[in-house]
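K.L.:
How does the following fold in three dimensions:
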Amino acid sequence: MKTNKGTIVFIILWLSIFLYPLNTKASGQETPSGIPISDIEATIDEYVDEWVENTVAGVSVEVIKNHEVVFSKGYGLADIDQNMDMNPDETIMEWGSVSKLLVWVSLMQLAEQGELDLTDDIQPYLPDGFLTKVSREEPITFLNLMNHTAGFEDNVFDLGFPTPEHVTTLEEGLKVAEPNQVYPPGEVVAYSNYSTALAAFIVEQVTGEPFYEYVENEIFEPLNMNHTVIHPTFSGKEDLMEKKAKGYVLIEPSVFIESDWFYMSMYPSGGVNGTASDLTAFVQALLPMDGESSPLFKEHETLNQFLSQSYAADETINGIAHGLWEYAGAARGLYHGGNTNSFSSHVHLVPDEEFAVVVLTNQAGEMEINYGLTELLVGAERVEQEVMVQDLPPAIEGSFLATRRPQHSFIKLYFDLMPFTIKPSEEDKIEVQYAGFTGTYLQTSPNTYKLVEGDLVFHSMKQLFVQMENAKVSKISTSISDYEPYPPGKSMPYVLIYGILASIVALYFLVIPIILLIKRIRRQSKHRMSKVSIGHGILALSGTVLIVNLLILVARMLINAGRAYSEVMPQLVLNGIFTGIAGVAMLFMIVNWRITRSTTKEKIMYMLSIIFIVVLIILMSVFQFYR
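P.N.:
As a prediction, the model looks like this:
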């Protein structure tokens, strides 16, 4: 019997439905976490609706799958007072540290052109004597800058300003804000805005044009990113300012206060303003179709190198891919987040799945959508132990400090009070507490721990690798930062002791002027004061001025940490002046002590004042309130 060819084809197709069921995963129409693309809008709507206008003012979300934008939507308000809706195509928002990706792409472009090598020492590319605080003999390479392993301490001063008046050129900004080098290059991951801005300055030196012009010509124009500006004051694209969202800080659920916009001299580190759609166009350029080159690079190999791992503390944990963080998800991810005083952002790529998520919000420090929604779409790593429990070393414990912190400024006190604390939980688990958040980690192999549950702040540190030296923890590594033991004399017990002493001293010098004034009134002005009494009055007043000055300084930094150093320098100088006055008064008292006719009670008060001023000066020196 003859069989019609059409009948055979029909039978084969019919059988394939049962033998090889068609599904969204087989056709590549799923998110990495397994959500069908056909359900993505309903899924995102349901998730975002819980948070928008409750804990976040507004958000734009875009999703890429198989080289297409499969989702684009704005939620909430770009301007609460004007009732202006969020629009991914039109609403301008601050990208924060996502801006750094433009720097790393620029370096890759120049490396591709042979203008530099990523393993080169950066010093020959800089003007002579440009870096004045480098303390190590080992060279700093471009890879060190990209991997945040150049060894620089953090510096909060002169990073960003609420108004554009303080903005200088990139070169001047780098000179003013140069940090100390506190680690050997290549050994410690300490996130560095300075490193990124320094790399952008080298791009200027190599190309002979301002970095913002280079980015405009080599990245924005080829990708038609017409609604994005990198110039720190919007120069040349002032019209975009009219479409910029207001930024907010959450006070309590559904209560937002408007916050300042962010202006930077070191703008390559976090000064880009643009739409979610333009950011998506940039991300799409990093996920070209098979056989096609990225419009950002001439060679596909350059893109492959850019997205490959460039640093990891150990092979058992994720690391860094030339400025992008590796992510332990259902598939290997690459991401970068960003925060300013008023905005937050998140970009997450899954190259093997041809998938990406872009999130921009006008909410400072937002996590539920930036991290929570992203994890919903990209999935989480399945955490399992790789060896028998009895083969694992005992769980670690202790308190540690982030390597990304100021070490030569009074701001270091804030970081000293925010330890990364670890304690054993169960036989094979540890509990980590950081900044008021808690995460539980499972030891999956010797010295490697992976997150099994915890707050969203641990989204970027899902894996820990513990390095030991002489049977003690020498360093704890995550993909985004390292943590080290407290320096001698600076652990939490010491800090608490310092805090108690500081409170007693502060209370004393706030009360003593009142006591002396009452005493003077009772004795009446005709009573002649002794030389020791005069010296004591000057010493006590100096101590009071120092305490009041410190309280004002701390309050100013808590209200707005984004300050120029010039704004706080007068108060630091004031500390030095009144410390000197107190020292002279103390010496005057000691010299005239033998000839004083003071009562025993008065001598006790004099001694207390001398002791407390010495303690105050020591505490101010320890916590660097003179620099």
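K.L.:
switch to C-alpha atoms for all contacts and neighbour counts from now on
P.N.:
Will do.
K.L.:
By residue count, what's the longest helix in this protein?
P.N.:
As assigned by DSSP state H, the longest helix anywhere in the chain is helix 492-523.
K.L.:
Surely residue 74 is in contact with residue 91?
P.N.:
No - counting by Cα atoms under 8 Å, residue 74 does not reach residue 91; the two are 9.1 Å apart.
K.L.:
Among those two, which residue is more densely surrounded?
P.N.:
Higher neighbour count among residue 74 and residue 91: residue 91, with 28 against 21, using other Cα atoms under 10 Å.
K.L.:
Tell me which residues touch the more buried one, please.
P.N.:
78, 243-245, 274-276 (Cα atoms under 8 Å, 6 or more residues apart in numbering).
K.L.:
cool, residue 98 as well?
P.N.:
270, 336-338, 345-347.
K.L.:
So which of the contacts of residue 91 are in strands?
P.N.:
Those of the contacts of residue 91 mapping onto strands are 78, 274, per DSSP state E.
K.L.:
Surely residue 558 forms part of a helix?
P.N.:
Yes - judged by DSSP: H, G, I helix; E, B strand; the rest coil, residue 558 forms part of a helix.
K.L.:
can you count the residues close to it?
P.N.:
Neighbour tally, residue 558, other Cα under 10 Å: 10.
K.L.:
do the one 10 residues further on as well
P.N.:
Per other Cα under 10 Å, the neighbour tally for residue 568 reads 15.
K.L.:
let's see this one next to it:
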Amino acid sequence: MKKKGIFCLSAFIASLFFWNLLIDTAWAAGSITPDQLEETVEQIMSTELEKLHIPGAAVVVTQGDQIYFSKGYGYADLEQKTAFDPTKTIVPVGSLTKSFSATAAMQLVEQNKLDLNQDVNNYLKSYKASQFQNQPFNLHQLLTHTSGLDEAVYGINSPTKAGSLPTDQYLSTYFQNQPPIRKPGVQYDYSNVAYGLVGNLVEQVSGQGLDDYLRTHLFQTMDMPSATLDLPLNNPALAQSYQWNDGVYQKQPFSYINLPGAGALNVTPNEFSHYLITHLNEGKYGEQVVLQPQTAEAMHALQFAADARLDGVGYGFFRGQLETGVPMLWATGEIDDFISEMVLIPSRKIGIFVTINAADSGTLLHGEVINSIAKLLPAESQAAPRSLARSATEVKLSPEVEGVYQVSLNPVHGWGKWIRMLGSIKYTVSIQDDHTLIVNGEYPNENETTDKIFQAAGDGLFAEKGGQLKILLYQQNGTWMMIAPDSKTMKQTTLWHRTWTLLVSYAAASLFFITTLLIWIVRYVIRAIRKNKAHISSTLAFIALLNTIFLGVQFNYGNSQIVYGYPTWYIWGICTLPLISALIAVWVLIVNSARLITGERKARATGKVLFAIITLLHTVYLFYWNFLPVHYS
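P.N.:
Have a look, this model is predicted:
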């Protein structure tokens, strides 16, 4: 009996030894160690935080069903000298909220309370969504950013909680003023309002506020007690964000957004990683089922791409490849100068979350961290490469494809159409030879414009030479279009519609009125000093004054306040000044045109007529770009 017990104990110890040996071998073959991760990330953080002027950051890596590595760097709050702690520091994660909204909506799809292909108006109770040419859009199109909705900018945020609006109230006004701009289901255009509407669909179908629904069905299930859509402004654990100006960090204010489903989530980095674990484990967190496996798979699958050979998008996730060629799912979020990025590597069951509290460098740091971690992974056998060629007609590299391609970040309707003038994402395409393009632009996870070479892969598709990026060129209604490496739809623009041209024309008009006013003031002072009674036109000076006041207030107030909406004094006071000046200009034009006919003071009358015409043209220009209380579109 004693020998038998000794034998059993020896067998048990031996089995443990071989089991641990087996596990160690498996981890060594298919994973990386926390020490490797720490060394790799530390090398980046030790130089890049200071170089990129980032006060603080956190990196969390998950593998399987657990957090494998977690560490904070620098400060979450510079004034209080609070360390960035991924277990305690609460971070606004911006558009990463969209993935949670998508998950919530897909839970309701599982319960047959929402249908991916039904008109969304079937579920909206307190308002109805407007349509493009009576064509309804559905949940699938909202989740894939293909609903055709106009960009929401005006009044999307509030500087105070008291000033924020219920989502259904905001959307009701939005649909009244900004109808959809294209047929649903045909073109990808990243849309905050689409995911704000997804969040509101969850509210209207479930009968719960979105924060309550997420807390009950996601946050509690995934052990995320810090997670909330309600900005915890008085919580000392909330990180602060900064901009680097004139050699010092300047703290940035927080916003309250009227579309919480699109970007209101606040959470600690470690708890955010529980969401990664859930999606990497077929919708389960521990023993809790958040999504059915087939639903999680559907969220990760290709749900829309302009071309089947492109990575495209899923539901709440973008699809892509690491620099090593390994498939990944990813998304980024930016709000109030916080930038976060999540990456899922399904083949390794690895999740990566990187967050920083400064936006000046974009996602450059995130890209360095993610790709450095990816390079640590052992090589894996790749599936047979997807054929890039198709049997359709090849795009011929004629000079027509060369030019500047820009993505429109501005609304088509209402306030903010003029945002186009402030800049847009652009790529410049030039031909190297019969099958090769040089494309200059700022690529994902890069912070400066660079040239990349793309080689023809058949029927409008071009693959990056020595890299993983792809672009697609095609014609739409006679205009060349491009699908950029990050899925953005871009349009070839003529010289007259490029950012610099628009800015120069706007600046020229501004300078004209400012110069006219200054000249009048100088002449008036000289006349007063010399006690000369020579005529100088007060009417033209008044027109110049009205336009100068408008331009000054627009530049210093209108540009920054558009996301909060404009008060009555600005809309019906400041924005009407160009209209008043136009009415005066009409009077000047009539009076001086008559003088030209009679030959009275012909030279002076000619100058005033030209001045009046310039004023009227400028007013029409402002009307077209929706600067005035009455909008062109």
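K.L.:
for the longest helix of structure 1, the distance to its chain's centre please.
P.N.:
37 Å (Cα atoms, centre = their mean, to the nearest Å).
K.L.:
after superposition, how close is that helix to structure 2?
P.N.:
Here the mean offset of helix 492-523 of structure 1 against structure 2 after fitting is 4.7 Å, by mean Cα distance after the TM-score superposition for structure 1.
K.L.:
in that helix, what's buried?
P.N.:
Across helix 492-523 of structure 1, burial judged by 16 or more other Cα atoms under 10 Å covers 492, 498, 501-502, 505-506, 508-510, 512-513, 516.
K.L.:
What of stretch 177-193 of structure 1?
P.N.:
177-186, 188-193.
K.L.:
Could you do stretch 141-160 of structure 2 as well?
P.N.:
For stretch 141-160 of structure 2, by 16+ other Cα under 10 Å, it's 141-158.
K.L.:
so it aligns onto which residues of structure 1?
P.N.:
Mapping stretch 141-160 of structure 2 onto structure 1 (TM-score structural alignment) gives residues 144-163.
K.L.:
Do me a favour and get the end-to-end distance for the matching stretch?
P.N.:
32 Å (Cα to Cα, to the nearest Å).
K.L.:
for stretch 284-298 of structure 2, same thing?
P.N.:
Note: stretch 284-298 of structure 2 ends 15 Å apart using Cα to Cα.
K.L.:
Likewise for stretch 199-213 of structure 2?
P.N.:
10 Å.
K.L.:
and what of stretch 14-24 of structure 1?
P.N.:
18 Å.
K.L.:
Who are the packing partners of the longest helix of structure 1?
P.N.:
When contacts are defined as 3 or more Cα pairs under 8 Å, 6 or more residues apart in numbering; DSSP states H and E, helix 492-523 of structure 1 packs onto helix 531-559, helix 600-622.
K.L.:
Nearest to residue 297 of structure 1, out of those?
P.N.:
Closest of those to residue 297 of structure 1 is helix 531-559, at 43.0 Å (criterion: Cα to Cα).
K.L.:
Please tell me how far the helix or strand that that closest one is followed by is from the chain's geometric centre.
P.N.:
Downstream of helix 531-559 of structure 1, the next assigned helix or strand under DSSP states H and E is helix 565-591. Going by Cα atoms, centre = their mean, the spacing between the C-alpha centre of helix 565-591 of structure 1 and its chain's C-alpha centre is 34 Å.
K.L.:
again with stretch 299-315 of structure 2
P.N.:
For stretch 299-315 of structure 2, the distance to the chain centre is 18 Å (Cα atoms, centre = their mean).
K.L.:
Find me the equivalent region of it in structure 1.
P.N.:
So stretch 299-315 of structure 2 sits over residues 306-322 in structure 1, by TM-score structural alignment.
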